[in-house]
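Peer 1: Just the structure for this:
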Amino acid sequence: MGKYITQETFDNVVWENIKEFEMSSKEAVKDAVEQFLAQGVDLSKVLKDAKYYENQNDDSIKMEVQTIMDTLKNANQNFNDASLTKTLCNFKNICDTGLPERCLFSELGACKILMQLISFASKQVLLDALLETFAAYVNQQPDVVDEDDIKVFISLFQGSCQNIVDSVSCSELTFYSCYKRPYYYSWEIISLFLDETCNLVTHVCRVLCALVRDDDVRVPFGQSYQHALSICKDCLAIQILLNSLQTWKSDEKVCSEIFVCLSTLCVCEDICMQVSEANGIILVFDVFVNRLNTNKKSHLIKSGLQLLKCLCGSDKIKRQIMEYDGGAQMVVELMEQNISNPDICEIACLLIASLALRHAEHGRKMVQECNAQHVICKAMVKHLQAAPVQRACGMAIRNVISRNENLIDCFLELDVEILLRKALEIHKEKCRDEIVYALRDLRCSVQLREMWTGTGKNLNQ
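Peer 2: Below you'll find the predicted structure:
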């Protein structure tokens, strides 16, 4: 756990620098930051803007926060006062500024007050404002809410499917509440997918991704794997997600979020096979078919290729992808049509590398039937300065030819050796291993380095 200090402690040091050592506000803040960082203090939740210290009597941000909190504290069950909605709008705007501002509200007990107002709110307009404000406030502050609060969000979420504003806010609340705390998940959230009138798939996908993210540094071992298994097996999430994909396959944003969510959930072969057995691969290619010959859907194509890459952890699914009519050709065509997009080139090459890994026949098909070698070389030329693309291309080349020596000339005649050596010269260690392995398997001259010499305690790098 990192060390934290309150805003008041930081302010006292800054004012001491200004008054005792006659520093300017910028110098005082800089010195205070350096002092605390040297002590290992995390200052991410502290306001550090010098403008707040230019006038000794100017405490505007704190005064504004205090005024907002006083207004909310004095609010009762009579919500006829239109100024309350305006106050919540100001609250949200300050929270959107950054984490330190949100922490100021936390120090004044904002969570408890907002939860009380939510429980009392009967007017739809006010409830909308409260939920949107709370969603902005709780962002990156998972510890301000507890399990009971999350149950309230889920309860509101269940009852708000016909109100898009409420539903979006509730899903965002649940997402931010689970941020760095992936131990709350519920069948009630996932079951909302079954209602095809509820157009909230993108938001619920974000919640599911948050639930299986291992980013809580406070626990020695994360449980994302167990959570993913529970969500997929106990809650039937894969089938529900694929049903939603079928329903919304014409919507780029929804499809992209579902692809990302499925990629996150596919943590083992059993789950990958669930996707396959539910015709998930066919659905992915169906979505791709409608996006051929267009470069306007790059995020969708990238997330779809990423999903196929995740599924390639299973040899059975590799074969299914390669046996799908036109599947391999479609991957190459999508890469070629989006050759100017480095992200798509990278993930497409990684997918080709995964498909060809330990499968000689897949490598042969990629070259002899799909002409993947031409597109790979085009990507290397187009993105010579992009190390991730060069690394992915090196992996694809190596995996395709490692069990197909007869395909070496198909690459060499395209001057791939020159491209690989240029990439190695430009990026050096960033992609050295992948490039050297590709050159080695192409039977080109490579200089292998002996990383360690000596024996026992006398090892030298």
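
Peer 1: contacts, neighbours, all on C-alpha from now
Peer 2: Fine.

Peer 1: E333: neighbour count?
Peer 2: Counted with other Cα atoms under 10 Å, the neighbours of E333 add up to 18.

Peer 1: Same check on V389?
Peer 2: Applying other Cα under 10 Å, we find 27 residues neighbouring V389.

Peer 1: Spit out the contact partners of it.
Peer 2: Taking Cα atoms under 8 Å, 6 or more residues apart in numbering, we find V389 in contact with 342-343, 345-346, 349, 379-380, 383.

Peer 1: To compare with the earlier structure, here is another sequence to fold:
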Amino acid sequence: MSFSEQCRGQVSSRYLAAEKGAYPVVLSACQRAVTEDQGFLVKALNALAALTEGQPDLLDPKGLQLLVDTLKQHLGVAEVTCSGLRCIRHVCLKHEQNRQNLVRAGILPLLTGTIERHSCRANVVKEACSALRVMTFDDDIRVPFGHAHDHAKMIVQENKGLKVLIEAAKAFPDNPTLLGELCATLSRLAVRNEFCQEIVDLGGLKIMLTLLADCFDHPELVRQVLSVLRAIAGNDDVKDAIVGAGGTDFIVMAMTRHLSSPQICEQSCAALCMLALRKPDNSRMIVEGGGALAALQAMKTHPKEVSVQKQACLLIRNLVARTQAFSQPILDMGAEKLITEARATHQECDDVAKAALRDLGCKVELRELWTGEKGDLAL
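Peer 2: Below you'll find the model as predicted:
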């Protein structure tokens, strides 16, 4: 069994290899191979990727420079690029400092450039999307705050990230796995009002709704498309564009079709919740299109899934907050019982459930946590 296979097999094997000094040996092999044999370079990079998975602290300045140089020098070689991208993803996952160092070293234009350069190679585009997406994570608990938002802005504003991803989506209409990666990355970049609008202007909304209509047999892709709609609906003008294009019907259809999937139910409710926020006309479309009923069915189907219960409560609240006329029809669907059960079962749902019950006109005890009055303090 090869070193790479040993490291990929078990976490303990990777940890033992690192403890015994494998990193400098593997790095040295990569450095020698950069200017020599491409076939050996692929094997060396695969070993480095396997070793650093879950061990991003192993990366040192020499390794970082190697990864940047490898992508620069071998951008046209698909296999080498794939292996290098995998290394970048592994050393950046849950490691904020590595992300920032790589961004400063110029990795972002190399990642978007890879997608453009290899626009016909699904495996390369997939790896590049994954690496690009990791740059927008804020998952390192060792730092008080990260640069996820700044990195997302740089990808969009300085490296044409949205256009690159949407063009790639157009090139692979029949590859659900890759489309899911592209959608997951797009949703991470919709961090500003103007970025949401740009996705629509570039044809992204049309692509998302087409995928939602045509790819019902691919649950993971459906979930990722819903996450994009949820993200871009943060823009009020985009909300109206989604509803105007029939988006609410597609979302309700997706939730009804995949009612057994808590992930799809959560994302569907969250997307509808965003569309209803501050938009009474959109709320009417959602209620008349069966959105409220589908959300309550999701609550009934997944009573133990706190994320589903929470998003459904938020949706119900948004639907009735500015249109009290919807309260009684939704109560007639059994909303009060389901929301009350969610509140009793999940502590995380307490606030949103109370808000939903209050706006539905139900009797709910709102406890005053502090009156502002000075009292005796006991130390």
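
Peer 1: Please state their TM-score.
Peer 2: Comparison of the two superposed chains (TM-score structural alignment, normalised by the length of the second structure) gives a TM-score of 0.89, and 366 aligned residues with a Cα RMSD of 2.3 Å.

Peer 1: how about the helices in the stretch 251-400 of the first structure?
Peer 2: Along the stretch 251-400 of the first structure, counting by DSSP state H, counting those that start in this stretch, helices occupy 252-265, 269-277, 280-289, 298-311, 315-323, 327-337, 342-356, 360-368, 372-382, 387-401.

Peer 1: Would you reformat those as a markdown table and include distance to S186 of the first structure?
Peer 2: Formatted as a markdown table, the helices of the stretch 251-400 of the first structure follow (distance: least, Cα to Cα, whole Å):
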| stretch | distance to S186 of the first structure |
| --- | --- |
| helix 252-265 | 15 |
| helix 269-277 | 19 |
| helix 280-289 | 24 |
| helix 298-311 | 24 |
| helix 315-323 | 30 |
| helix 327-337 | 36 |
| helix 342-356 | 32 |
| helix 360-368 | 41 |
| helix 372-382 | 44 |
| helix 387-401 | 37 |
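
Peer 1: What range does stretch 177-188 of the second structure cover in the first structure?
Peer 2: Stretch 177-188 of the second structure corresponds to residues 253-264 in the first structure, going by TM-score structural alignment.

Peer 1: Closest to Q158 of the first structure out of the contacts of V389 of the first structure?
Peer 2: For those, the residue nearest Q158 of the first structure by Cα to Cα is D343; the value is 37.2 Å.

Peer 1: in the first structure, which spans are strands?
Peer 2: Here the first structure has no strands by DSSP state E.

Peer 1: what about the match of stretch 177-188 of the second structure, how far off from the second structure?
Peer 2: Its match in the second structure and stretch 253-264 of the first structure itself, once the structures are fitted together, sit a mean 1.0 Å apart by mean Cα distance after the TM-score superposition for the first structure.

Peer 1: got the contact list for that stretch?
Peer 2: By Cα under 8 Å, 6+ apart, stretch 253-264 of the first structure touches 201-202, 205-206, 208-209, 212, 238, 241, 245, 248-249, 299-301, 303-304, 306-307, 310-311.

Peer 1: Could you do stretch 316-327 of the second structure as well?
Peer 2: Contact with stretch 316-327 of the second structure is made by 273, 276-278, 280, 283-284, 287, 292, 352, 355-357, 359-361, as judged by Cα under 8 Å, 6+ apart.

Peer 1: Could you work out the most separated pair of those residues?
Peer 2: Longest span within the contacts of stretch 316-327 of the second structure, Cα to Cα: R284 and V352, 20.9 Å.

Peer 1: These two: who's more crowded?
Peer 2: Using other Cα under 10 Å as the criterion, R284 of the second structure and V352 rank with V352 on top: 22 against 17.
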